[in-house]
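Novice: Predicted model follows, preceded by the sequence.
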Amino acid sequence: MTNSETAYAKINLALHVRRRLPDGYHRIETIFAFLNQGDQLSVEAGEGLGLTIGGPFGEGLSTRDNLVLQAARRLAEMSHVPHGARLHLDKRLPVASGIGGGSADAAATLRLLNRFWRLDHSVAALADLAKPLGADVPACVLSQTCSGTGIGHDLTVIPDDGLRSCSILLINPMVPVSTAEIFAAWDGRDRGGLGEGDILSVSRNGRNDLEAPAIALVPVLTDLLQMLEEQKPILARMSGSGATCFALFWNAADAKEAERHCLQQMSGAWTMIGSFL
């Protein structure tokens, strides 16, 4: 039994916002996909539930009011766990960046403690348990390419053979954005749902309806997306509510060249290259 778990970075290959709901959430249609890299969670036995945080993006994060601890407490309460755990989060992904972040950390916590406490919950049961923790958390529990509808909780795993060999470049201008602010700035116009076909066609013919409001708040995203398009990727788009953008390439060499090109023009940006999980 391993005492660590990766909180896999999430991207939205497409994200169509259909309407606002009375509870403040939005009805969406999206395609979730996951990189083979992300934050790292580890655990050891301990009294109660405790959390320490390190890593490049760990500074300033709360070790008391954190989705990791919220997930741990919920799993312990729902499963009647009598013992505790000491968790450590190695924060490698930027905060408030549209690639899962806290949602992926919460999901990894559920998978890790399910194994550490020998609870034997199915992944589907963990995803269901995760729903109150946030719109993206159930998808992050699965960490499989899937479509998400409703507020993102209604998940269907979809074939991704057409993308398996791709390399993915993530790039963030190191400007944190508020998901709530971006959704609030959405113009409310329903531009239609996802189309049909193979995942690559559906993704390329799709869009991210949050790009326009994000660009209005973070204008540098226009330059970032243009830089990515200059490298002639399979697909380039903003992920989630931003500000991380991604580009898909057929091979790692092209992704690396695109990374070099972008960093030459935007020093200080954060990048990561991975493949589909």
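Specialist: Right, received. Where do you want to start?
Novice: hey, let's count contacts and neighbours off CA atoms from now on
Specialist: Noted.
Novice: In the stretch 101-250 of the chain, what residue spans correspond to helices?
Specialist: Remark: helices assigned in the stretch 101-250 of the chain by DSSP state H, counting those that start in this stretch are 102-116, 123-129, 137-142, 179-185, 199-205, 211-217, 220-230.
Novice: can I get these in a markdown table with mean neighbour count and distance to residue 38?
Specialist: Listed next are the helices of the stretch 101-250 of the chain as a markdown table, based on neighbours: other CA atoms under 10 Å; distance: least, CA to CA, whole Å:
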| stretch | mean neighbour count | distance to residue 38 |
| --- | --- | --- |
| helix 102-116 | 26 | 8 |
| helix 123-129 | 17 | 19 |
| helix 137-142 | 27 | 11 |
| helix 179-185 | 16 | 20 |
| helix 199-205 | 16 | 22 |
| helix 211-217 | 19 | 23 |
| helix 220-230 | 17 | 21 |
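Novice: So for residue 108, what's the nearest residue that isn't a sequence neighbour?
Specialist: Closest residue to residue 108 apart from its sequence neighbours, by CA to CA, 6 or more residues apart in numbering: residue 7 at 5.0 Å.
Novice: Next one for the comparison:
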Amino acid sequence: MSLSLPLSVGAAALHERAPAKVNLSLRVLGRRADGYHELVSLVAFAGTGDRLSLEPGPLGLTVGGPNAAEAGAEADNLVLRAATALAAKVPGLASGHFHLVKHLPVAAGLGGGSADAAAALRLLARLNGLAADDPRLREAALETGSDIPACLNGTACLMTGRGEGVAPVTLPRFGMVLVNPRVPVSTAAVFRLLALQPGEVRASVPGPPPADRGELLAFLQGEPNDLEPPAHRLAPVLADVAGALEATPGHRLVRMSGSGATMFALYDDCRAAARAARLVKATYPVWWVKPTVLG
């Protein structure tokens, strides 16, 4: 296990990216006796996201950026909750003031808060000389939120359980367009509409995803996002978002990420994605539309 040296007192701020999490598939296998839902999700990360910095000193948080107003009360932010969880596990943990630049929309199914919290844990690990595979990081991540363990490495993985299982996978590179109609969707409300009872099992675990581009797309056709139908009931505008993406030339897959309300489309390359994003934005100028890459 390799260790990095702790940051010296008075050193400059540290910086981390917090890339958007995209659920290429999301199966709800059932509901456990403890109330958590048993999931299996092929998770990838986009080339866009939030940014987080840490300046050594007293623990604190400020939020800026185009979507700062949507981020909610700073005291409830997952960044501070993750830092507090890690401090309870690492005696004498050095901390500092976080500054979050919020680019991603909130309650959007992109794991923005989880990615921010994971970035905070990475920053604290660098500040304190903790190894990236220190088990206390993953423990603090899972304690803070189910998506955060998958976001710790920020690389494609198969996420299982309620988020505690994270197995790295290799995926081909795609161009991608993310579209959010600026309508938040409550994850809790989506799961309530599933109406699964504790102990109920509804699906089996799929096999591993293939790495070949064509085979992966075929695999994804049979591995949907089970949260998409209830999310459509809560946010009917998702049908318009899906239609707008399906009208773009060259799209290979159109699907909702997480519990919504962000939809994505995959393309063969970033140029096709950029052209598609321009078309969607021209028709729906108030939507959040972001061309990026996946993989």
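Specialist: Perfect, I can see it now. Note that the structure is a prediction, hence the values are computed from the model and not measured.
Novice: Save the helices of the stretch 101-250 of the first structure as CSV, and put in distance to residue 72 of the first structure too.
Specialist: Converted to CSV, the helices of the stretch 101-250 of the first structure look like this (distance: least, CA to CA, whole Å):
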stretch, distance to residue 72 of the first structure
helix 102-116, 6
helix 123-129, 11
helix 137-142, 13
helix 179-185, 23
helix 199-205, 34
helix 211-217, 32
helix 220-230, 35
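Novice: can you count the residues close to the residue nearest to residue 108 of the first structure?
Specialist: Number of residues near residue 7 of the first structure (other CA atoms under 10 Å) recorded here: 34.
Novice: Now check it against the second structure: what is it aligned to?
Specialist: Under the alignment (TM-score structural alignment), residue 7 of the first structure pairs with residue 18 of the second structure.
Novice: Quick one: map residue 149 of the first structure onto the second structure.
Specialist: Per TM-score structural alignment, residue 149 of the first structure is aligned with residue 160.
Novice: ok, now which ones touch the nearest residue to residue 156 of the second structure once chain neighbours are set aside?
Specialist: Distance criterion CA to CA, 6+ apart; nearest residue to residue 156 of the second structure, sequence neighbours excluded, is residue 44 at 4.3 Å. Residues in contact with residue 44 of the second structure (CA atoms under 8 Å, 6 or more residues apart in numbering) are 21, 22, 23, 24, 154, 155, 156, 157, 294, 295.
Novice: Just give me the match in the first structure for residue 44 of the second structure.
Specialist: For residue 44 of the second structure, the aligned position in the first structure is residue 33, judged by TM-score structural alignment.
Novice: quick check, its match in a strand?
Specialist: Yes - with DSSP: H, G, I helix; E, B strand; the rest coil as the criterion, residue 33 of the first structure is part of a strand.
Novice: Against residue 145 of the first structure, how distant is it?
Specialist: 4 Å (CA to CA, to the nearest Å).
Novice: Same question for residue 248 of the first structure.
Specialist: Shown here: residue 248 of the first structure relative to residue 145 of the first structure, a distance of 15 Å by CA to CA.
Novice: my guess is residue 193 of the second structure meets residue 230, correct?
Specialist: Yes - the pair residue 193 of the second structure / residue 230 is scored as a contact, 6.0 Å apart, by CA atoms under 8 Å.
Novice: check contacts around residue 84 of the first structure.
Specialist: By CA under 8 Å, 6+ apart, the contact set of residue 84 of the first structure is 45, 46, 47, 48, 49.
Novice: my guess is the third one contacts residue 83, does it?
Specialist: Yes - using CA under 8 Å, residue 47 of the first structure makes contact with residue 83 at a distance of 6.8 Å.
Novice: Helix, strand or coil: sort out the residue nearest to the match of residue 149 of the first structure when sequence neighbours are not counted for me.
Specialist: Spatial nearest neighbour of residue 160 of the second structure, chain neighbours left out: residue 40 (4.4 Å); criterion: CA to CA, 6+ apart. Classification of residue 40 of the second structure using three-state DSSP returns strand.
Novice: Thank you, goodbye.
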